[in-house]
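A.B. asks: Following is a predicted model, sequence given first.
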Amino acid sequence: MATETALIDWLLETDPALRWQVERDLAGAPAEVWRATRARVGTEGFGERLLALQDADGQWAGGAYFPGDLDFTGPEAAEGAGQPWTATTWSLNALREWGVDAALLSGTADLLAANSRWEYNDLPYWGGEVDCCINAYTLANGTWLGADVSGLAQWFLEHRMADGGWNCEWVEGSTRSSFHSTLNSVKGLLYHEAATGGSAELREARRSAEEYLLERRLMRSLSTGELVASWATRFAYPFRWFYSVLNAADYFRAAALLDGTRPDPRLADAIDVIRAARLPDGTWLQERRHPGRVWFEVDVPAGEPSKWLTFHGTRVLDWWDEASRG
């Protein structure tokens, strides 16, 4: 892309699920324009296709977190095969993140309350289970669909680690927070807070977890200062549950906008990584694909310029650079 205008034009040639966000956050389109595009997400393209795949009982693929037909002893569940991404939780995550109007899923919250149980201990859907990432998705999805998830919000207060974050392996005895688990948890808490106003306790927990990530510059060991792992600086879309500094920086942008604060200077290392990954034409490459069954592809194969990653990367750098100029 030779110019910024060309880059925006390229990004706009896409499904309404992404286009409305480009219009709002990068192109500076009037509210009536991007809202009209957002209203199309549930009636065409990715959103329409995924809505049509919902089961009569309110679920997708017959399961809460995994498809109902998954053989947990078969090749699809083997190490390296990747988990399937077709079940209810992943489908709701996508629809919510794409901006689908919750009214198009009228009755879904009640259907899931009646028909969906977690694969872990057959627990009821809106009550969550023991995995913080799953509970964060459920908190956000329940808030979006109008389910009673107040108990799940309280769960995060009760299961926070002493270092400020969360770890999905707490049930296995872990006492140290995880980058992945902490990011997914604060994303769910932020969505809930933005929609409901939250509470002082939940806000303090969210900010404490943000501090956990910021102290580590979003990617470094607190004790050694070394990069925690290569996954922190590898970018892939959809983000799924995987941590990356791009996924995290995009969260911190959203949190700062909700809180009315400037970017924290401790994000600088992560911003440098994101900027370095941008190609001369302004795009970011899809660096890998998360293996596993999907309903349909929403982004390009590994090695090709990704519109989704380019949108997120451009949005983060624009936010950071604008604050730096101010």
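C.D. replies: Cool, the structure landed. Numbers count the residues shown, from 1 in each chain.
A.B. asks: alpha carbons only for contacts and neighbour counts from here, please
C.D. replies: OK.
A.B. asks: Next, please give the residue ranges for the strands of the stretch 201-326 of the chain.
C.D. replies: Using DSSP state E, counting those that start in this stretch, the strands of the stretch 201-326 of the chain run over residues 284-285, 305-306.
A.B. asks: What is the last one packed up against?
C.D. replies: In this structure, strand 305-306 packs against strand 284-285, with contacts taken as 3 or more Cα pairs under 8 Å, 6 or more residues apart in numbering; DSSP states H and E.
A.B. asks: Against which helices or strands is the strand it packs on packed?
C.D. replies: Applying 3+ Cα pairs under 8 Å, 6+ apart, we find strand 284-285 packed against strand 305-306, helix 307-325.
A.B. asks: how distant is that strand from the center of its chain?
C.D. replies: Chain-centre distance of strand 284-285: 18 Å, with Cα atoms, centre = their mean, to the nearest Å.
A.B. asks: if we can go back for a sec, can you put the strands of the stretch 201-326 of the chain in a markdown table and add distance to R275?
C.D. replies: Below are the strands of the stretch 201-326 of the chain laid out as a markdown table (distance: least, Cα to Cα, whole Å):
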| stretch | distance to R275 |
| --- | --- |
| strand 284-285 | 9 |
| strand 305-306 | 15 |
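A.B. asks: so which of those is the most packed in?
C.D. replies: Most buried of the strands of the stretch 201-326 of the chain by mean neighbour count (mean count of other Cα atoms under 10 Å) is strand 284-285; its value is a mean of 25.
A.B. asks: ok, second structure coming up, stack it against the first:
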Amino acid sequence: MTVQNWLLEGDPAIRWQVLRDLTDAPEDAVVAERARVATKGWGARLLSLRDPDGQWAGGACFPGSGWDGTGGQPWTSTLPTLDLLRLLGLDPASPQARETVALVAENCRWEYDGSRFFDGEVEPCINGRTVTIGAYFGADVDGIVQRLLGEQLADGGWNCEAENGSTRSSFDTTIGVLEGLLAYERAGRGDERVAAARQRGEEYLLERSLFRRKSTGEVVVPSYLEFSFPPQWHYDVLRALDHVREVGGTPDPRLDEAVEVVRGKQQPDGRWLLEHTHAGAVHVELEDGDGLPSRWSTLRALRVLRWYDAAQSSSGGAKRASDSTDGTV
């Protein structure tokens, strides 16, 4: 079995993205497979667990105590579940998505102060994800975007600890905000200020080669080099590279080291492993466990390398073989 065939044996959420990103399949085939996310597999399971009022687990982010008793944050509330449905590729135009978003807008409130879900919370790490969700599903998140623009720090990024006096940005917070701003632009709501803020935030990461301290060159956090899915609010280099791929264009040379980190983690059979599952209760298990082959890591790594190597090839560089899906599993 080739890597591509192994990927295509996965859930519809995997299949449609493989067809789009790795095989250049006809658009009608991609659309047809994507439509199955709402009715089959993981996507259908998540939708079936929705409360009648449109929420999951009865709250926005931290219903009840906010923790699952095992040392992890529960990933079963409305924010992480909607974000996962986005990552799975639930079509925003589907009846299931439209109904859910309308109910969330009407009924879901932040535990912090009772504000409506799409009006945002106070922490930029939460607000960045909320913008991503809202922009993807067609909700009005203009107010949150304006707040985030005003919270950008002098070094170009964002940090949830800014309210406690921090003046240094956080990789974890920054990537969430960047994804939100890009989704907002892609939804046709951005302007020059939004684009400029996003580019400043991306520069913050590029100045640090996506994972190093600017001051010493040391790796900021070892787990930034470990791949997880879903990433939740956590940063890693594959997540950052997938964002840069989404932005498109010619890869910045400062990405090279991070790309080689990804390339170096490919297994002899052509796949990548799941390395760092974030502790906490979940609605559905998407992978077999840390240290085992991961369809999500493999899909995301291959599409990053495909973009990067194609750009290098077009500019005269040699195309590397490690983005091939022909390996035997």
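C.D. replies: Yes, it's here. Please read all numbers here as calculations on a predicted model, not as lab measurements.
A.B. asks: Can you say which of the strands of the stretch 201-326 of structure 1 is nearest to S223 of structure 1?
C.D. replies: Among those, strand 284-285 comes nearest to S223 of structure 1, with 31.2 Å by Cα to Cα.
A.B. asks: In structure 2, what range does that closest one match?
C.D. replies: Strand 284-285 of structure 1 corresponds to residues 272-273 of structure 2 when matched by TM-score structural alignment.
A.B. asks: Quick one: residues in contact with the matching stretch.
C.D. replies: 227, 265-267, 290-295, 297-298, 301 (Cα atoms under 8 Å, 6 or more residues apart in numbering).
A.B. asks: coming back round to it: mind checking the strands of the stretch 201-326 of structure 1 for the one nearest to R240 of structure 1?
C.D. replies: With Cα to Cα as the criterion, R240 of structure 1 lies closest to strand 305-306 of those, at 15.6 Å.
A.B. asks: Trace V100 of structure 1 over to structure 2, please.
C.D. replies: By TM-score structural alignment, V100 of structure 1 lines up with L90.
A.B. asks: and T224 of structure 1, how far is that from M161 of structure 1?
C.D. replies: Separation of T224 of structure 1 from M161 of structure 1 (Cα to Cα, to the nearest Å): 21 Å.
A.B. asks: Spell out the residue ranges of the helices in the stretch 51-200 of structure 2.
C.D. replies: For the stretch 51-200 of structure 2, the helices defined by DSSP state H, counting those that start in this stretch cover 78-88, 95-107, 124-137, 142-151, 171-186, 192-206.
A.B. asks: Looking at those, spot the one closest to G54 of structure 2.
C.D. replies: Of all the helices of the stretch 51-200 of structure 2, it is helix 95-107 that lies closest to G54 of structure 2, at 4.8 Å by Cα to Cα.
A.B. asks: closest to R220 of structure 1 out of the strands of the stretch 201-326 of structure 1?
C.D. replies: Minimum separation from R220 of structure 1 across the strands of the stretch 201-326 of structure 1 (Cα to Cα) falls at strand 284-285, 22.6 Å.
A.B. asks: If you tally nearby residues, what's the number for C132 of structure 1?
C.D. replies: By the criterion of other Cα atoms under 10 Å, C132 of structure 1 has 26 neighbours.
A.B. asks: no no, M1 of structure 2
C.D. replies: For M1 of structure 2, the neighbour count with other Cα under 10 Å is 10.
A.B. asks: Next: P280 of structure 1.
C.D. replies: Residues within reach of P280 of structure 1, counting by other Cα under 10 Å, total 10.
A.B. asks: residues in contact with it?
C.D. replies: Taking Cα under 8 Å, 6+ apart as the definition of contact, P280 of structure 1 has no neighbours.
A.B. asks: can I get the helices and strands packed on strand 284-285 of structure 1 in a markdown table with distance to E129 of structure 1?
C.D. replies: Compiled in a markdown table, those are given as follows (distance: least, Cα to Cα, whole Å):
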| stretch | distance to E129 of structure 1 |
| --- | --- |
| strand 305-306 | 34 |
| helix 307-325 | 30 |
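A.B. asks: Quick check: which of these is buried the most?
C.D. replies: Among those, the stretch with the highest mean neighbour count (mean count of other Cα under 10 Å) is strand 305-306, at a mean of 20.
A.B. asks: how far apart are that strand and its match in structure 2?
C.D. replies: Compared with structure 2 after fitting, strand 305-306 of structure 1 deviates on average by 0.4 Å (mean Cα distance after the TM-score superposition for structure 1).
A.B. asks: can you name the residues of structure 2 that that strand overlays?
C.D. replies: Going by TM-score structural alignment: strand 305-306 of structure 1 matches residues 293-294.
A.B. asks: Relative to the whole chain's centre, how far out is that stretch?
C.D. replies: How far stretch 293-294 of structure 2 lies from its chain's middle: 18 Å, per Cα atoms, centre = their mean.
A.B. asks: Check stretch 271-282 of structure 2 too.
C.D. replies: Taking Cα atoms, centre = their mean, the mean C-alpha location of stretch 271-282 of structure 2 is offset from the chain mean by 14 Å.
A.B. asks: what about it, start to end distance?
C.D. replies: By Cα to Cα, the extent of stretch 271-282 of structure 2 from end to end equals 25 Å.
A.B. asks: now swap in stretch 52-67 of structure 2 and tell me
C.D. replies: Length of stretch 52-67 of structure 2, first residue to last, Cα to Cα: 23 Å.
A.B. asks: got it, and stretch 240-256 of structure 2?
C.D. replies: Taking Cα to Cα, the first and last residues of stretch 240-256 of structure 2 lie 13 Å apart.
A.B. asks: Can you mark which positions in it are buried?
C.D. replies: Within stretch 240-256 of structure 2, the residues scored as buried using 16 or more other Cα atoms under 10 Å are 240-245, 251, 255.
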